[in-house]
Structures are given as C-alpha cells and as structure tokens.
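In: sharing a model prediction with you, sequence too.
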Amino acid sequence: MKADLHLHTTASDGRYSPEELVRMAASLGLEVIAITDHDSVNGIAPALKTAQSLPTLKVIPGVEIGTDVPHGEIHVLGYFINYIDTDLINKLAELRDSRKTRAQKMIAKLADLGIHIEWERVQEIAGSGSVGRPHIAQAITEKGYVQSHKEAFVKYIGREGPAYAERQKMTVEQVVEMVVKASGLAVLAHPADIENLEELIPRLQRVGLAGIEVYYGTYATKSIQYLASVAHKHGLIATGGSDFHGLEHLFETPMGGVDIPSECIKRFLNLNRLRTLA
C-alpha cells in the first residue's frame, strides 16, 4: 500500500492547490494521502471533493500545528479530524493571524538589514493560504537579494537567521488535546530532533498522543530504526510522509518519496476504524 501522510497545499505554504495535489497523488499511484496544512483545514473540502472521482485514492483530513517549547518548536499532526469543528476552526484562525503578525515583524527586520520587500507582495504570493516563511523567501528571491529560497532561509529567515521572528504558539499538550477534541489522532511530526523525546512521550500519551512520524522525508536509516523502536516501546503507531510543499528548490523529498511499510499504514487506518466503531 503506497501512502504519503504529510502533504501541504496552497491552503498553507504549499505550491499546489488541493485539487492539483490530489490529482498528482493519483497519477503517482498513491492509495492513501493526508492533507496536513499548517494551521489550516481550508484545503480539506476541495481535496475530498476531487478525490470523489478517483476511487483508488483515499484522502485523510489532517492538519499540522506548531507548538511552543524552550529553544524551539514541536509540530503535531492531526489525522481524521472533524474539519468543520467550530472550536478547531476558530483556534486555527487565531494561529494564522499570528503568522501574519510574525511575517510583518520579519519584513521589518529584513528592512533593517537593507532587504526591502513589500507586505502586499508576500500576501499576493500566499494567496488564500496561511502566510509562511516560504512566501517571504520567494519575495526576497524575486527582488534579487538571493539566488534561491534556500539561500533566503540560510542567510536571513531560518531559525538562526537575523530576520527570524517567533509567533504565537500553544504548548504541545494543548495541541494534542485540541486534536483529540476534534476527533483526531495526534501524531508527533518529524520527531528525530526533539530533545528528551522519550521523556516527553508519556506526558503526551496522558492527553491522547497516538503516534510518531517514524518515516520522514530526510531521515536516514539509523534515525528510522531508532524512532521505530521508540514507537514500539511506547505502544504508538508509526506514520510517515514526505512533508511535500512542491518547492523543488528547497531540495525536499518528492510526494510519495518516503517508503512507509504497508503494515504501518494498515495499523494506522485500522486504529481509526476501531475508534469509529467504539
């Protein structure tokens, strides 16, 4: 069973619309995908509608939410969420607003560095999606200050860059609880870099954590083996995905480019089926 459970569309900072992404997934022979935009569920309905004419493809409604931890952030993926849940929609709207505020702060910092881009242009690039750093990177590149989006991140807007700014975020526990409240399965995204991962997991399991993303776009075999052992030890499901945004210049993993064992996908789907029967 071929799957990709970590994909972004124009509803956040991806290049392709939900409709385009779904059709691309079908053309690649994928059987299961999840739409997991940053702080947004706006791409789910059009993705599901497009998938109605593609009987070989199952689309899972999802979301990816950043959380606040000392010296960094942790992302949580929510799968099988009730994407019309009012509380979820309202909270995600607050988080998207904080992305706008963060982007404006970064533009001001860039100006102090002699890098002048317009907020209006960043909004144009983002379109109806959540404003994110890739949109700022594109604006910087368009102005000729850098040669690529990757260079923009490395020089200016990466976490260690001089124009980086934080945004409003929730705690990991709060996000896991929010996903569970919206009838979703909460999974830690790209967890290999999380400090004290095995200390964190029991805390999050108490509020409903269901799994960790073991198979991820850039992970080497050693990292995958370690995370698989962690998932097994703590009784968590193992998921995986490419984190595809459609931004080839960032040297990302292509859609469907992560080999997720079929048994992991089946266990993931079965866990949700058992929940709905309970």
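Out: That came through fine. From a predicted model like this one, the values you see are computed outputs, not experimental measurements. Residues are numbered from 1 along each chain as shown.
In: contacts, neighbours, all on C-alpha from now
Out: Fine.
In: got the end-to-end distance for stretch 79-86?
Out: 17 Å (Cα to Cα, to the nearest Å).
In: quick one, what contacts the residue sitting nearest the centre point of the chain?
Out: By Cα atoms, centre = their mean, the chain has its centre lying nearest to Glu64, at 4.1 Å. By Cα atoms under 8 Å, 6 or more residues apart in numbering, Glu64 lies in contact with Thr36, Asp37, His38, Asp39, Ser40, His75, Val76, Leu77, Gly78.
In: put this next to the previous one:
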Amino acid sequence: MRIDLHTHSSVSDGTRPPAEVMRRAAAAGLDVVALTDHDTTRGWDEARAALPPGLRFVPGVELSCELDGRSLHLLAYLFDPDDPELNAELARLQESRDRRGREMVERLRELGSSVTLGQVERIAGGARIGRPHLARAMVEAGTVASFEEAFTADWIGADGRANVARYALDPVRAVRLVRAAGGVSVLAHPRVERGGAFDDAVIRRLAGAGLDGVEVDHPGHEPADRAALRVLVAELGLVGTGSSDDHGELSGDRIGCETTAPEAFRRLVARAGGAR
C-alpha cells in the first residue's frame, strides 16, 4: 500500500486543481492520498467527487503556526470540518492571508516592481494569495529571474523587504484545537530550513501537548535528519510519516515520491476520534 499524506492543490499554493491532484495520485500508484492545502478545507469536496476507483481520500489541512518568530507548519487530518473553534481559526488565517497579499503587492510596487494585484489574483486563480503566487507574478513581471530569487531578503523572503507578517497560530494551541475537533496532528518537515529547522526540544514540547506524529520522510530532509527523527519519534511514541509535499509544477510534480508506511497510517487513523 502506497500512502502520501501531504499534497497541495490550486485551492492554496499548488498548481493543480484538487480533481487533478487525485488523478495524478492514482497515476502515481498511490492507494491513499491526503489533500492538505494551507489553512483551508475548500478543496475537499472536489477531491472526493473526483476520486478514481481504489484511491482512498484523507481530508486534511496544513495549519500556519509560529513559534519564537519562526514559521511552523502543522498537518491536521480527520477532524470535524464543522468544529466551530477550529473553523473560526481557519477563517482568521485566511482573512490574514488576504490582507497580507494586498500589502505585499503594495510593498513590491514601492520597491520598483511592476507586479499588480490583478496579476497576482489571476495567478492565484481564486485561491487565497500566498507567497508562491507573488513569486510567480514577480518572475512574470521580470522583477526577478527565477522563482527562488523571489524568496530572498531583497524581496519576499522571511526577512525580506517586501514581506509582511500575518496571523499564525501558536502550535501548542493548534495541536489542542485539532485534538478537540477529533483530528490528529503531525508536525510538517521539521528539518527543512526555509522557515528555520526545529530541534528535538520543540518536538518534545508539542508531543507533551498532544502531537500525534512527525513528518520524517520528506524531500527536504537529509538521511541523517531522517534517522535522528526516527529515533526521537520512537522514544516519544509518535507516528512517523512520509509525504511528498507536492505543489504540482512548483515542486516538479513529485506526488508519491515519499510515502507513509501502512502500519504508521493505521496508527494515525486509530488516534482520530470518530475517524471514518
């Protein structure tokens, strides 16, 4: 059984519609796939409606959190989509994304870029504006030569001149919100450097708050990081997962390149209250 628990669609910052993500998952030989768009469940219905025969869908989101001034991402699965407290936080996160997108366009223009809000909205295609949409618009406008160049201190990197802070959840609170909504939470790519890698102390702290798992096998993790994470996950009694973190064209259409072991998946589902 092949299981990928971290993918994105054009509902957030992926390039493929949810239905196409499902088709590509089946074509990649997956048996189980999770859709985990940033701070939104809006792609779930389309994904479910497009499921090819034999493919199992896991509903999820990737929650935007912040710890010690650094971005931290938390994958949440199998929660009640009608939970009022979690829904209120998702709405707040999305509203903050909208505000940030508009303000970042203004800053880019102040810095001499010809990027426009209309251009960014066209690229986003109805999704909430994220930095990848801005980066694509910057390349299109000739502001930068490459997608990667946009994510520097000169432009929209974490400490960039055009970057704007946005609302993010405290991760301990996020873990508890997900659990209260009947779901399970997994710390996403803790050793990837873009937002700043998180050490064992952070994982221990989140485990104490009720974290269920850690994304161990991720395209951005080195072999030594994976080995160390496996030891820690086993010590803490957490579930170690593996996922592609596919964003369509932006990530090279890599869906299914990393997978979660079937036993790990079963353990994760068993932790979800009332999961089907």
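Out: Yep, that arrived. Here the structure is a predicted model, which is why all the values come from computation and not from measurement.
In: TM between them?
Out: The TM-score (TM-score structural alignment, normalised by the length of structure 2) is 0.90; 271 aligned residues with a Cα RMSD of 2.0 Å.
In: rewinding a little: among the contacts of Glu64 of structure 1, which are in strands?
Out: Counted as lying in strands by DSSP state E, out of the contacts of Glu64 of structure 1, are His75, Val76, Leu77, Gly78.
In: mind checking what Leu72 of structure 2 lines up with in structure 1?
Out: Under the alignment by TM-score structural alignment, Leu72 of structure 2 pairs with Ile74 in structure 1.
In: wait, that match sits on Ala189?
Out: Yes. In terms of Cα atoms under 8 Å, Ile74 of structure 1 counts as a neighbour of Ala189; the distance is 7.5 Å.
In: anything in contact with each of these two?
Out: Applying Cα under 8 Å, 6+ apart, one finds that no residue jointly contacts Ile74 of structure 1 and Ala189.
In: of the two, who's got more company?
Out: Ala189 (26 against 19; other Cα atoms under 10 Å).
In: report the separation between the more buried one and Glu118 of structure 1.
Out: In terms of Cα to Cα, Ala189 of structure 1 sits 32 Å off from Glu118 of structure 1.
In: what count of nearby residues applies to the equivalent of Leu236 of structure 2 over in structure 1?
Out: Leu236 of structure 2 maps onto His234 in structure 1, with residues paired by TM-score structural alignment. His234 of structure 1 has 14 neighbours, counted by other Cα under 10 Å.
In: next up, the contacts around His234 of structure 1.
Out: Counting by Cα under 8 Å, 6+ apart, His234 of structure 1 makes contact with Ile201, Pro202.
In: in contact with the closest residue to Ala272 of structure 2 other than its chain neighbours, which residues are there?
Out: Spatial nearest neighbour of Ala272 of structure 2, chain neighbours left out: Gly183 (4.9 Å); criterion: Cα to Cα, 6 or more residues apart in numbering. When contacts are counted by Cα under 8 Å, 6+ apart, Gly183 of structure 2 touches Ala76, Tyr77, Leu78, Phe79, Asp80, Arg271, Ala272, Gly273, Ala275.
In: just checking, the third one touches Ala272?
Out: Pointing back at Leu78 of structure 2 there. Yes. In this structure, Leu78 of structure 2 is within contact of Ala272 by Cα under 8 Å, at 6.5 Å.
In: of the two, who's got more company?
Out: In this view Leu78 of structure 2 and Ala272 are compared by other Cα under 10 Å, and Leu78 has more residues nearby, 25 against 20.
In: how about that one, nearest residue that isn't a chain neighbour?
Out: Gly183 (4.8 Å).
In: ok, now Leu247 of structure 1?
Out: In space, Leu247 of structure 1 is closest to Arg15, 6.6 Å off (Cα to Cα, 6+ apart).
In: wait, the one you found touches His245, no?
Out: Yes. Counting by Cα under 8 Å, Arg15 of structure 1 touches His245, with 6.0 Å between them.
In: before we move on, back to that, among the contacts of Gly183 of structure 2, which ones are buried?
Out: Ala76, Tyr77, Leu78, Phe79, Asp80, Arg271, Ala272, Gly273 (16 or more other Cα atoms under 10 Å).
In: isn't the last one right next to Asp80, touching?
Out: Right, the one you point to is Gly273 of structure 2. No. Taking contacts as Cα under 8 Å, Gly273 of structure 2 lies outside contact range of Asp80: 9.2 Å.
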